[in-house]
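**Q** could you work out the structure for the sequence below:
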Amino acid sequence: MSRKSSATQAEPSKLEVGSEVMYLRSNRVVLDHTVGPAEIVISGGKIVDVLPKKKRDRLSGEKMLDVGDLVVMPGIIDPHVHICEPGHPSCEGFTDVTKAAAAGGITTVVDMPLDCCPPTTSLSALHSKLQSAKGQCHIDVAFWGGIAPGNQAELLPMLKAGVPGFQCFLMATGVDGFPHVGLHDLHMAMNELQDTNCVLLFHAEQEPSQSMHIPKDTTEYSTFLSSRPDTMEVEAILTIAELCLQYMVPCHIMNLSSAEALPIIKDAHQKGAPITVETTHHYLSLTAECIPPGGTYYKCCPPIREKRNQEMLWAALRETEIDMVVSAHTPCPRDLRDLTSEDFLKAKAGIASLQFGLPLFWTYAKSRGFSFHDLVQLMCKKPAILSRLEDRKGSLSPGMDADLVVWNPEAEFQVNGDVILHKNKLTPYLGFQLCGTVFATLVRGRLVYLNGKITPKAQGDLLITERKMSTKVSTPYY
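**A** Here you go, the predicted model:
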């Protein structure tokens, strides 16, 4: 997805994709409080120092990358990515996902427990997932566990094995082996997980308390939208907020689409609830009014809503009422999109966008006054905290992993099938003109992506290590 630019490098580099970098220079390095010239010193995969940029003679054998005016910032962390391995060979596995992520400036993803077989709701299933991922990942990958009815005895073993938390659903998932939970299941799980420093992630929709009238023409997007009204999110988030306040277990609202739920979250914050919330690139860049009849590749749950709702989400981001922006990347083969009958109710839900998260956000955020620092907060630092990786990822500070993205925020490109590295290339963004091209992605100091090329050797880490159970709860960042 990269396009060559005259600003690519101030000094031509002999480094190739796969190389380790010892020094990285730029005139625009995004640090905690400044954007300016700096030199990042890297050793052993860690940032050793960040120095004022200085011109000096190179030493023989010195592995220097000078990128001139390109922006350098922490690698993006995407904590909401569906990887369909093991168990679904026609869908997207670790190799394709992590290559696409690297091309998009993403250095860490956290895999969701839903779309694999078996779902990651037990320690044995986690071990199957790890075995499947071994040797396939081009960037670092962490893993969420899942909560299902009756699996509370599996939660602490998975937590001890290294998952940072657990996802659950309040309504049917459509996935065998991962049913939704009821209130009794949530009370059991939250009682088990109190004082463990883990987080519960909620797909925040539940069946509405009142019956709905759904139009009959299932090729119209409005029919699908009518089947998933705002009340489904509002009622679910009311339930989550009450449980969060009762147990004080950190809770995270996934893929918020309805701005109507924001006052509930704000009220829970004011009462002291450790609750956070994400929204997605598609809710910020797509609107219901623009979805064509039969365009089932726009289907996702919760649904894409109207333009007025979208502007309220952007306002909430500006006021820091939404903590982060993620892809919720859900790969889906064309045959499951029901493209022939164009039936929104039958088509599988999910949008593929992982590779384009950075330019998608920047394209729509820059005109609204968002800065590079806002981008780092929403797509690097806060996702690192959510994923319990803030001690090693999310900022350009000495001692942190040397995970970096180098990109040109002024360059534009068009999304087409030739640049997409996702296995399943059907996406609503085909033909979109976006702003922001990735030049290089470094994971622990190694160039995994450089000017359109991916390193052939997968050397990403699986971020899961056995740990002692902590009783210290992380400081909330809202």
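**Q** rest of the way, CA atoms for contacts and neighbours
**A** Noted.
**Q** now do the helices in the stretch 1-150 of the chain.
**A** 94-103, 123-133 (DSSP state H, counting those that start in this stretch).
**Q** most packed of those helices?
**A** helix 94-103 (a mean of 26; mean count of other C-alpha atoms under 10 Å).
**Q** okay, the angle between that helix and helix 123-133?
**A** 70 degrees (axes from the mean of the first three to the mean of the last three C-alpha atoms, to 10 degrees).
**Q** V110 reaches A142, doesn't it?
**A** Yes: contact criterion C-alpha atoms under 8 Å: V110 and A142 qualify, at 4.5 Å.
**Q** can you say which of the helices of the stretch 1-150 of the chain is nearest to A458?
**A** Among the helices of the stretch 1-150 of the chain, helix 94-103 comes nearest to A458, with 8.1 Å by C-alpha to C-alpha.
**Q** go ahead and name everything in contact with that closest one.
**A** Residues from elsewhere that reach helix 94-103 (C-alpha atoms under 8 Å, 6 or more residues apart in numbering): 1-2, 83, 85, 107, 109, 133, 136-139, 354-355, 420-423, 438, 440-441, 448-449, 452, 454.
**Q** next: stretch 265-276.
**A** Under C-alpha under 8 Å, 6+ apart, the answer for stretch 265-276 is 237, 241, 244-245, 248-253, 321-323, 476, 478.
**Q** derive a PyMOL selection command for the buried subset of those.
**A** Buried residues within the contacts of stretch 265-276, by 16 or more other C-alpha atoms under 10 Å, are selected in PyMOL with:
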select buried, resi 237+241+244+245+248+249+250+251+252+253+321+322+323
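**Q** looking at it, P359 is touching C435, isn't it?
**A** Yes: contact criterion C-alpha under 8 Å: P359 and C435 qualify, at 5.5 Å.
**Q** look at these two and report which has more neighbours.
**A** More crowded of P359 and C435, by other C-alpha atoms under 10 Å: P359, with 25 against 20.
**Q** ok, now how distant is the closest residue to that one other than its chain neighbours from I454?
**A** Leaving out its chain neighbours, the residue that sits closest to P359 by C-alpha to C-alpha, 6 or more residues apart in numbering is G436, at 4.8 Å. Separation of G436 from I454 (C-alpha to C-alpha, to the nearest Å) stands at 18 Å.
**Q** out of the two, which sits in the more crowded spot?
**A** Per other C-alpha under 10 Å, whichever of G436 and I454 has more neighbours is G436, with 23 against 20.
**Q** pretty sure that one is in contact with Q414, am I right?
**A** No: with contact defined as C-alpha under 8 Å, G436 does not count as touching Q414 (10.6 Å).
**Q** list the contacts of the longest helix that the chain contains.
**A** Counting by DSSP state H, the longest helix found in the chain is helix 230-247. Helix 230-247 is contacted from outside by 170, 187, 190-191, 194, 202, 204-208, 250-251, 253, 256, 258, 260-261, 264-265, 268, 271-275, 302, using C-alpha under 8 Å, 6+ apart.
**Q** my guess is N255 contacts H281. True?
**A** No: using C-alpha under 8 Å, N255 makes no contact with H281, being 9.5 Å away.
**Q** following up with a second sequence; could you model it the same way so I can compare the two?
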Amino acid sequence: MSDANPGTAFDLIIRAAKAVLPDGIGPAEVGIRDGRIIEVATGGDELGGAASASSEAIEIGADQVLLPGLVDSHVHVNDPGRAEWEGFSSATRAAAAGGVTTIVDMPLNSLPPTVNVKALETKREVAAPKAFVDVGFWGGAIPGNTADLRPLHEEGVYGFKCFLEDSGVEEFPPLAPDEMQTDMAEIASFDGMLIVHAEDHEVMTQAPKNSGPKFADFLATRPREAENVAIARVIDAARATGARAHILHLSSADSLGQIAAAKAEGIKLTVETCPHYLVFSAEEIPDGATTHKCCPPIREESNREALWQGLIDGTIDCIVSDHSPSTAELKLLDTGDFGAAWGGISSLQLGLSLVWTEAAKRGIELAEVVRWMSAAPAAVARVADKGAIVAGNDADFAVFAADEEWTVHATDLYHRNQISAYDSRTVRGRVTQTLLRGVPVDFETPAGRLLRAH
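**A** As a prediction, the model looks like this:
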């Protein structure tokens, strides 16, 4: 169908034999003006508007698919303060190379952490001249900053992140459960959202301690029960306060039942998982392979398959990267000590290919994968005008050769530290071009904008 607008002139027309649209994959013509989608004609219809003398056209053949630009709402850029781990220039180039046109940056691992308005302003000043894609920001909820939450919200953060267990950096301490509920009540008062790293401190103190190279020993230090208990605490607090709550990087499939029950009850709960939990299983991770360390950890094959089912049935809302890079030195690749190595997996550039490779094996359609990685995270974070090829949205696109197979080489990635759990892995589907507001990303001139919520 076409929302015809006779007389409309377009700066750019994209004609695609296959496009991922809200109702599935089909041919489309997309009319763009001033960086926004003005009209979408589908089903063989033609645009109602007109090309001007200066209009450009992009033709996408049947061997590639036009996608909405992906939205990754879980990215640790670490800039300023730990820019040797990652920075806005390298991170947003990597995003663009992977078809991601919008990221939302996490509040920790940068110095200062984004826990007050002054720190947010500092981060924006650093990001503005370096962004190759659009960038929004999360605020942080830590002990003692409840009074900073509303001002951060008014300055346009998309919500607030907290930990219930040690974050790994001393400047971003965890909340106790009663502090989490206090902050949730404050956040509910302005219809914000609390996003939670859900591992319970009390359970963790009772778990084994590990400082060695065996992955099985490391896995025992971050038991499923820590996630399950923490998620129950989040659900209880969301029920008590009426706040919107979001579970970050779900690893334990044991929690799917309580999550589904909470959603059925009407609690405002959303959930994400990440490519590494959908690609890897604990059984295949070699001892000493600290490239694969993340928290919560990668679990067993049966758990991985249950997470896929959670996506299929809608219990899990979206897939985002949790791109959490560090220097090679912090990964302790020489000793392979899981207990002491930095926890985090870098996949910002690779997410779509990784997830599509695994989804295709399970008979899942590309349109569903794209929804999990574009419209769904945009909806969860309330990032406006992103995540779907519809009139009124920003003209952000990725062009995807869905059947092309290629092998990941860490040294070819834009990530600042070119170490990867996915090195030498063969994947299916390659992003061949990314457009931001109708303009191809050239990886030389930053054209991303800083986003504000509401």
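**Q** could I get the TM-score for this pair?
**A** Once superposed, chain against chain, the TM-score is 0.93 (TM-score structural alignment, normalised by the length of structure 2); 441 aligned residues with a C-alpha RMSD of 1.9 Å.
**Q** next up, the contacts around whatever residue of structure 2 lines up with G294 of structure 1.
**A** Mapped onto structure 2 by TM-score structural alignment, G294 of structure 1 lines up with G288. G288 of structure 2 makes contacts with 213-215, 333, 335-338, as judged by C-alpha under 8 Å, 6+ apart.
**Q** assign G288 of structure 2 to helix, strand or coil.
**A** Following DSSP: H, G, I helix; E, B strand; the rest coil, the label given to G288 of structure 2 is coil.
**Q** run through the strands of the stretch 1-150 of structure 1 in chain order.
**A** Taking DSSP state E, counting those that start in this stretch, the strands of the stretch 1-150 of structure 1 run over residues 23-30, 35-43, 46-51, 64-66, 71-74, 76-81, 106-111, 140-143, 145-146.
**Q** okay, the ones you listed in a markdown table with mean neighbour count and distance to L183 of structure 1 next?
**A** Output for those, formatted as a markdown table (neighbours: other C-alpha atoms under 10 Å; distance: least, C-alpha to C-alpha, whole Å):
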| stretch | mean neighbour count | distance to L183 of structure 1 |
| --- | --- | --- |
| strand 23-30 | 22 | 44 |
| strand 35-43 | 20 | 47 |
| strand 46-51 | 19 | 44 |
| strand 64-66 | 21 | 54 |
| strand 71-74 | 27 | 39 |
| strand 76-81 | 28 | 24 |
| strand 106-111 | 28 | 25 |
| strand 140-143 | 23 | 25 |
| strand 145-146 | 28 | 16 |
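**Q** which one of the ones you listed lies nearest to L462 of structure 1?
**A** strand 140-143 (5.1 Å).
**Q** mind giving me the packing neighbours of that closest one?
**A** Packing contacts for strand 140-143 of structure 1, counted by 3 or more C-alpha pairs under 8 Å, 6 or more residues apart in numbering; DSSP states H and E, involve strand 106-111.
**Q** ok, the residue most central in space within structure 1 to L59 of structure 1 distance?
**A** Nearest residue to the geometric centre of structure 1 (C-alpha atoms, centre = their mean): D78, 2.5 Å. Using C-alpha to C-alpha, we find D78 of structure 1 at a distance of 37 Å from L59 of structure 1.
**Q** next: I237 of structure 1.
**A** For I237 of structure 1, the distance to L59 of structure 1 - C-alpha to C-alpha - is 58 Å.
**Q** cool, V443 of structure 1 as well?
**A** V443 of structure 1 is 24 Å from L59 of structure 1, where distance means C-alpha to C-alpha.
**Q** and those two? Which one has more around it.
**A** Higher neighbour count among V443 of structure 1 and L59: V443, with 28 against 8, using other C-alpha under 10 Å.
**Q** which residues does the alignment partner in structure 2 of that one contact?
**A** Matched by TM-score structural alignment, V443 of structure 1 corresponds to L436 in structure 2. Residues in contact with L436 of structure 2, defined by C-alpha under 8 Å, 6+ apart, are 35, 69, 101, 133, 394-397, 447-448.
**Q** in JSON lines: those residues, plus distance to T122 of structure 2.
**A** As requested, these are exported to JSON lines (distance: C-alpha to C-alpha, whole Å):
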{"residue": "G35", "distance to T122 of structure 2": "28"}
{"residue": "G69", "distance to T122 of structure 2": "27"}
{"residue": "T101", "distance to T122 of structure 2": "22"}
{"residue": "V133", "distance to T122 of structure 2": "19"}
{"residue": "D394", "distance to T122 of structure 2": "26"}
{"residue": "A395", "distance to T122 of structure 2": "29"}
{"residue": "D396", "distance to T122 of structure 2": "27"}
{"residue": "F397", "distance to T122 of structure 2": "30"}
{"residue": "A447", "distance to T122 of structure 2": "19"}
{"residue": "G448", "distance to T122 of structure 2": "17"}
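**Q** can you tell me the closest non-neighbouring residue to H180 of structure 1?
**A** In space, and not counting its chain neighbours, H180 of structure 1 is closest to F169: 4.8 Å by C-alpha to C-alpha, 6+ apart.
**Q** now swap in S258 of structure 1 and tell me
**A** Nearest residue to S258 of structure 1, sequence neighbours excluded (C-alpha to C-alpha, 6+ apart): D230, at 5.7 Å.
**Q** trace that neighbour over to structure 2, please.
**A** Using TM-score structural alignment as the criterion, D230 of structure 1 maps onto R224 of structure 2.
**Q** likewise for F413 of structure 1?
**A** By TM-score structural alignment, F413 of structure 1 lines up with W406.
**Q** average gap between the helix or strand encompassing its match and structure 1?
**A** Using DSSP states H and E, W406 of structure 2 maps to strand 397-407. Averaged over the aligned pairs, strand 397-407 of structure 2 sits 0.7 Å from structure 1 after superposition, using mean C-alpha distance after the TM-score superposition for structure 1.
**Q** what residues sit buried inside the very next helix or strand once past that strand?
**A** Counting by DSSP H and E, the next helix or strand C-terminal to strand 397-407 of structure 2 is strand 426-436. Neighbour counts over strand 426-436 of structure 2 (16+ other C-alpha under 10 Å) mark 427-431, 433-436 as buried.
**Q** closest to K386 of structure 2 out of the residues you listed?
**A** Lowest distance from K386 of structure 2 to the buried residues of strand 426-436 of structure 2 (C-alpha to C-alpha) belongs to L436, with 10.8 Å.
**Q** how near is that closest one to A261 of structure 2?
**A** Per C-alpha to C-alpha, L436 of structure 2 is found 39 Å from A261 of structure 2.
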